[in-house]
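Trainee: Pasting the sequence and the predicted model now:
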Amino acid sequence: MDVVDRPALDGARVAPADGAFEGFVRQGTILETKAFTSVSDEAGGYAVPREIDAEIARVLTQASPIRAIAKVVTVGSAGYRKLITSGGTPSGWASETGPRPESATPVFTELAPPMGELYANPSASQAMLDDAAFDVELWLAGEIAAEFARAEGAAFVAGTGDNRPRGFLTQPVSTARDGARPLGTLQYLPSGAAGDFAGAADERLIDLMQSLRAPYRQGACWVMNASTLARIRKIKTGDGHPLWQPGLADGRPASLLGYPVIEAEDMPDIAANAAAIAFGNFTAGYLIAERGETTILRDPYSNKPFVSFYATKRIGGCVADSEAIKLMKFAAA
C-alpha cells in the first residue's frame, strides 16, 4: 500500500528556530543571551531582538516627521556632549614682508541635549498571548512604536527639556538677524497681523525662505501641521498660480516655493502669536541623541490576568544650530 504524503495538521506545526523571543513574550521562558544586544539579564531585562527594533525604527521614522529630517546620533550613555563653534577663524591681509599678528581664536560652546527616558507599557491578556494565530511580535512592535512616536514627536517640537528633549519651538526667539542673536536663539519673522497674514501671503513666505542663508537652503524644508497646510494650499500668486505643488512621484513630498513640505501635527495652528510655520535645514539645525537599544520587561504579576510589557528607551534632543531654522510668527511684530 502506497504511503501518501499529507500536509501536517495546523496544530502540529513546529515552532520556528528563531522563536525564542516569542516564547519569552508569550510564556516568560528563559532567553539565550546571545540572541540579544548588550543589556543583560542581571540588569533586569532583555534587549529587543534586532528584527523588532528595526521595525520600531521604521514606524517611528514614518510617524515622527521631525526624526525623519533631523540628525540622529546613537549614544552609549545619557551624557552626550557636542562641541560647536560660534564663528569661523578670523583672518587678515598683509603685504609680502609685513608682520602677521595673531588672529582671534574661535569660541567653542558645549551642546548637551536634554535627555529623558521614553517608555511604553502596553498589556495583553495571557489568553490572547496563547492564541497561536496572534502575531505577538508585530503587535508588540506596533504598540511600542505608536506610543514612542506620539511622545517623541511632541517633544521634538514643543518639549520643555525637563526629563525629555527640548523642542525647537521652546527655544528663545528674536527678530534679530544671524550674527546679531545669542547662540541658541531662533529668528522669527512676523506675518504682519495677529493670527493672519498682512498683505500678500506669498511675499511673507518668500521673506521667511530667503532669511535662511544659502548654505542652509540646500536640504531645507517647510514644517507645519495639516490645518496650516490647508491654508497655504489656497494661496496663489498674483498671476493665479498656486504656491503649493503636489509631489510628482510616489513617496515624494509636496513642495512650497520649491522646497518640500513636512506635515507635523504637533505644530500649532495659525493663531495670534503662534509660530505655526518653520523653514530650515533640520539636519543641521536639530540634533536627536538616543540609546541604540529598546529594552522590554515582561511583567505577568502586577495586573493578572494581563501581561504588561514595559519598554524603555533613552532619548534626547535640542537645537544644534540656531541659524539653520527660521520661524513664521503670526503677530504684528
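Mentor: Okay, I see it.
Trainee: drop to CA atoms for contacts and neighbour counts, all remaining ones
Mentor: Fine.
Trainee: Break down the stretch 1-150 of the chain into its helices, ranges please.
Mentor: Taking DSSP state H, counting those that start in this stretch, the helices of the stretch 1-150 of the chain run over residues 20-27, 50-63, 65-69, 126-130, 136-158.
Trainee: Kindly reformat those as TSV containing mean neighbour count.
Mentor: Output for the helices of the stretch 1-150 of the chain, formatted as TSV (neighbours: other C-alpha atoms under 10 Å):
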stretch	mean neighbour count
helix 20-27	19
helix 50-63	16
helix 65-69	20
helix 126-130	15
helix 136-158	19
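Trainee: is it possible to export those to TSV including distance to residue 253?
Mentor: Shown next, in TSV, are those (distance: least, C-alpha to C-alpha, whole Å):
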stretch	distance to residue 253
helix 20-27	37
helix 50-63	13
helix 65-69	12
helix 126-130	39
helix 136-158	19
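Trainee: looking at those, which is closest to residue 234?
Mentor: Each of these has some distance to residue 234 by C-alpha to C-alpha; the shortest is helix 65-69, at 23.3 Å.
Trainee: Which strands or helices does the closest one pack on?
Mentor: Judged by 3 or more C-alpha pairs under 8 Å, 6 or more residues apart in numbering; DSSP states H and E, helix 65-69 is in contact with helix 50-63, helix 136-158, helix 282-285.
Trainee: between those, which gets nearest to residue 1?
Mentor: Taking C-alpha to C-alpha, helix 136-158 is the member of the helices and strands packed on helix 65-69 nearest to residue 1, at 43.3 Å.
Trainee: Just the angle for that closest one relative to helix 20-27, thanks.
Mentor: Inter-element angle recorded for helix 136-158 and helix 20-27: 90 degrees (by axes from the mean of the first three to the mean of the last three C-alpha atoms, to 10 degrees).
Trainee: residues in contact with the very next helix or strand once past helix 136-158?
Mentor: The element immediately downstream of helix 136-158 (helix or strand, assigned by DSSP states H and E) is strand 173-174. By C-alpha atoms under 8 Å, 6 or more residues apart in numbering, the surrounding residues in contact with strand 173-174 are 181, 185, 186, 187, 188.
Trainee: who wins for neighbours among those residues?
Mentor: Greatest neighbour count in the contacts of strand 173-174, by other C-alpha atoms under 10 Å, goes to residue 186: 26 neighbours.
Trainee: want to compare, so here's the second one:
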Amino acid sequence: MTEVADGLEASFEAQDGTGAAIARPMLAGSRAPGAAAFESFVRSGVGGLEVKAFTGASDAAGGVAVPDEIDTMIDATLKSISPIRSIANVVQVGSSGYRKLVTSGGTPSGWASETGSRDETATPAFHEIAPPSGELYANPAASQAMLDDAAFDVEQWLAGEIAAEFAKAEGAAFVNGDGTDKPKGFLQATVSLAGDATRSFGQLQYLPSGAAGAFGDDAEETLIDLVQTLRPPYRQGAVWVMNSATLARIRKFRTSAGEFLWQPSLAAGQPATLLGYPVVEAEDMPDIAANSLSIAFGNFKAGYLIAERSATQILRDPYSNKPFVHFYATKRVGGMVSNSEAIKLMRFSAS
C-alpha cells in the first residue's frame, strides 16, 4: 500500500515539474457570484439570494429580487417587443404612486417703455398627472426534470418567458387600457375636434378622415393635415403609430406625380418613413372601421408617460403543481397621456 501511495505522489510531482497546466473541471461556484446563486435558486430552490420584504400593499409580504443581469435582459427584450414602451417617456419609481405636474398656457409677457409701469402677467395653470397603475404578472412553469438538465439555459428561458408575457400585456394596455388596475391607454383619452388653443387639458385632438371607415377623396392631403395639426415643437421626434393592416393600405398610396407616400429605409436599423416621419407598427391599434381611431401621430416622449417599479420580483413555487415549478414574477406598471398637445389622432369618420 505504501508503494502505491509513493507511486502516486511521484506521479504528481513529475506532472508539477513539467510546468504544464492541469486541466480540472470548472465548478459552478467559480462563476460570477450572482449568476451562480441565481441558477442554484432556480434549479433547486436554495442559494445565497437576498430575500426582500417590500410590496406596495404590505410591509410583511415580499419576494426574491431578480439579479441585475436578469432584469437587464428583460428590459432589453421588452423594448423590442412592446413598441409603445420604446417611444414613450419611461420613468422608474420607488413606490406604487407617482405624481407629475404639467403646466399649460405658458407665461404671458408684455412690452413697456423704459420708465413705464409693468402690469402683473398671468400665471401658467398647473395640472397634476397621476398615471393609473396595476400589478403586471407572469407565471411560467417548468418541470423539475427540465430544470435538472445541466444543458438547459435556465436564465435565458426565464427571461424570455417573463418578457413575452409582460410585453403582450403592456402593448395592449398602453394603447387601449381602461385605467382600472392597469395603465390607461392613449386611445382611451377623451377626444375633440378643437385645436390646442381651445381644447380642454387632457383631451386629444382628432382629425376626421373624410369618410366612415375609409379615407376620403384625397388621402395624401388628409395625412398632411394630420401632421400639420401637431405644432412644430412636437414634430421633432414625432412618429406614426398604426397596425400592419392600416400600414398596408397606406403603403399603396401614391402622390399625383406617381411617387409612393411611404418610403422604405435606406440603411440598416433605420425605420421606414411616411411623409418624412418614422412609422411604428403597433398591432394593438385598431383596424380601419367606422369611427375607429386607427392612426396616431405625435411625439410620444412628450405625450405619454410610463411609470414602473425598477425591480421585478420572483417567487419560486415548487409545491402547488408538482412536478412543475412555477416562477411567479410581478412588476408594477402605470401609464397615461401626460401632454395632450403632443399626440394627434385620425378618426375614420366623415366629421
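Mentor: That came through, no problem. Everything quoted here is computed from the prediction, not taken from an experiment.
Trainee: Once they're superposed, tell me the TM-score.
Mentor: Remark: TM-score between the superposed chains equals 0.94 [TM-score structural alignment, normalised by the length of structure 1]; 328 aligned residues with a C-alpha RMSD of 1.9 Å.
Trainee: picking up where we left off before, most widely separated two among the contacts of strand 173-174 of structure 1?
Mentor: Spatial extent of those (C-alpha to C-alpha) is set by the pair 181 and 188 at 11.3 Å.
Trainee: Of all the helices of the stretch 1-150 of structure 1, which one is nearest residue 214 of structure 1?
Mentor: Minimum separation from residue 214 of structure 1 across these (C-alpha to C-alpha) falls at helix 65-69, 18.3 Å.
Trainee: what about the alignment partner in structure 1 of residue 222 of structure 2, which helix or strand?
Mentor: Matched to structure 1 by TM-score structural alignment, residue 222 of structure 2 sits across from residue 204. Using DSSP H and E, residue 204 of structure 1 sits within helix 201-210.
Trainee: one step back: closest one to residue 255 of structure 1 among the helices of the stretch 1-150 of structure 1?
Mentor: Of the helices of the stretch 1-150 of structure 1, nearest to residue 255 of structure 1 by C-alpha to C-alpha is helix 65-69, at 15.1 Å.
Trainee: could you say what helices and strands the helix holding residue 204 of structure 1 packs with?
Mentor: strand 325-329.
Trainee: repeat that with 6 Å
Mentor: With contacts taken as 3 or more C-alpha pairs under 6 Å, 6 or more residues apart in numbering; DSSP states H and E, helix 201-210 of structure 1 sits against no other helix or strand.
Trainee: The helix or strand just after it aligns to what range in structure 2?
Mentor: Per DSSP H and E, the first helix or strand lying C-terminal to helix 201-210 of structure 1 is helix 214-217. Per the alignment by TM-score structural alignment, helix 214-217 of structure 1 matches residues 232-235 in structure 2.
Trainee: again with stretch 142-154 of structure 1
Mentor: Under the criterion TM-score structural alignment, stretch 142-154 of structure 1 matches residues 160-172.
Trainee: how far is the matching stretch from where the chain is centred?
Mentor: How far stretch 160-172 of structure 2 lies from its chain's middle: 9 Å, per C-alpha atoms, centre = their mean, to the nearest Å.
Trainee: superposed on structure 1, where does it end up, distance-wise?
Mentor: Aligned to structure 1 and superposed, stretch 160-172 of structure 2 gives a mean residue distance of 0.3 Å (mean C-alpha distance after the TM-score superposition for structure 1).
Trainee: Pull the residues that contact that stretch.
Mentor: Residues outside stretch 160-172 of structure 2 that contact it (C-alpha atoms under 6 Å, 6 or more residues apart in numbering): 74, 78, 82, 138, 284.
Trainee: let's see it at 8 Å
Mentor: 74-75, 77-78, 81-85, 136-140, 185, 282, 284, 329.
Trainee: what about the most centrally placed residue in structure 2, distance to residue 13 of structure 2?
Mentor: Central residue of structure 2 (C-alpha atoms, centre = their mean): residue 85, 2.7 Å from the mean position. Separation of residue 85 of structure 2 from residue 13 of structure 2 (C-alpha to C-alpha, to the nearest Å) stands at 62 Å.
Trainee: cool, and residue 126 of structure 2?
Mentor: Using C-alpha to C-alpha, one obtains 81 Å as the distance from residue 126 of structure 2 to residue 13 of structure 2.
Trainee: likewise residue 180 of structure 2?
Mentor: As for residue 180 of structure 2, its distance to residue 13 of structure 2 is 73 Å (criterion: C-alpha to C-alpha).
Trainee: and the equivalent of residue 95 of structure 1 over in structure 2, how many residues sit next to it?
Mentor: In structure 2, the residue paired with residue 95 of structure 1 is residue 113, using TM-score structural alignment. For residue 113 of structure 2, the neighbour count with other C-alpha under 10 Å is 7.
Trainee: residues contacting residue 113 of structure 2?
Mentor: Listed by C-alpha under 8 Å, 6+ apart, residue 113 of structure 2 has no contact partners.
Trainee: try residue 224 of structure 1
Mentor: 261, 262, 263, 264, 265, 267, 268, 276, 277, 278 are the contacts of residue 224 of structure 1 under C-alpha under 8 Å, 6+ apart.
Trainee: For these, name the two members farthest from one another.
Mentor: Pairwise over the contacts of residue 224 of structure 1, using C-alpha to C-alpha, the maximum falls at 261 and 268, 15.5 Å.
Trainee: Looking at the two, which one has more neighbours?
Mentor: residue 261 (24 against 19).
Trainee: so that one, which of the three states?
Mentor: Using DSSP: H, G, I helix; E, B strand; the rest coil, the structure places residue 261 of structure 1 in strand.
Trainee: Before I go, just wanted to say thanks for your time.
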